[in-house]
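In: Sequence and predicted structure are below.
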Amino acid sequence: MLEGMIQIDQDHTRVANNIEAAKEKMNNKKRKLLKA
């Protein structure tokens, strides 16, 4: 049970990191568009 919880927590962290990375990419694209 505990191992399963840890696995879920790791997956959640990975998803959160992916979302943050996606936000960063979007912000970078917006900045480039505004500069251009």
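Out: The structure has been received and is ready for your questions. Residues are numbered from 1 along each chain as shown.

In: contacts and neighbour counts: CA atoms only from here.
Out: Will do.

In: Quick one: distance of whichever strand or helix holds residue 13 to the chain centre.
Out: In this structure, residue 13 is located in helix 2-35 according to DSSP states H and E. Centroid displacement of helix 2-35 relative to its chain, using CA atoms, centre = their mean, to the nearest Å, is 0 Å.

In: Show me what that helix is packed up against.
Out: Contacts defined by 3 or more CA pairs under 8 Å, 6 or more residues apart in numbering; DSSP states H and E place helix 2-35 against no helix or strand at all.

In: And residue 30, how close does it get to residue 20?
Out: From residue 30 across to residue 20, the span is 15 Å (CA to CA, to the nearest Å).

In: Below is an additional structure, to be compared with the one above:
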Amino acid sequence: MVSNYWTLLFYELRINLLNISLMCSLARYLNIIRWI
């Protein structure tokens, strides 16, 4: 039960990090479009 909880937490953290990196790349892309 505890190990299952930790794996879920780990996956959630990984998904959050992935979303943050995607948002950062998207923001950078939008900034590049704005400067052109």
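Out: Great, that's in hand. Because the structure is a prediction, the values reported are computed rather than measured.

In: What lines up with residue 35 of the second structure in the first structure?
Out: Using TM-score structural alignment as the criterion, the counterpart of residue 35 of the second structure in the first structure is residue 32.

In: burial measure for its match, as a count.
Out: Residue 32 of the first structure has 10 neighbours, counted by other CA atoms under 10 Å.

In: same question, residue 3 of the first structure
Out: 8.

In: Can you tell me what it aligns to in the second structure?
Out: With TM-score structural alignment as the criterion, residue 3 of the first structure matches residue 6.

In: quick one, what contacts its match?
Out: Neighbouring residues of residue 6 of the second structure by CA atoms under 8 Å, 6 or more residues apart in numbering: there are none.

In: Distance check, it against residue 20 of the second structure.
Out: For residue 6 of the second structure, the distance to residue 20 of the second structure equals 21 Å [CA to CA].

In: Kindly report the same for residue 10 of the second structure.
Out: Distance from residue 10 of the second structure to residue 20 of the second structure, counting by CA to CA: 15 Å.

In: Residue 33 of the second structure too?
Out: From residue 33 of the second structure across to residue 20 of the second structure, the span is 20 Å (CA to CA).

In: So if I had to pick from the two, which one is more boxed in?
Out: Here residue 33 of the second structure and residue 20 are compared on neighbour count by other CA under 10 Å; more neighbours surround residue 20, at 12 against 9.

In: Next one: the more buried one from residue 2 of the second structure, what distance?
Out: Distance, residue 20 of the second structure to residue 2 of the second structure, using CA to CA: 27 Å.
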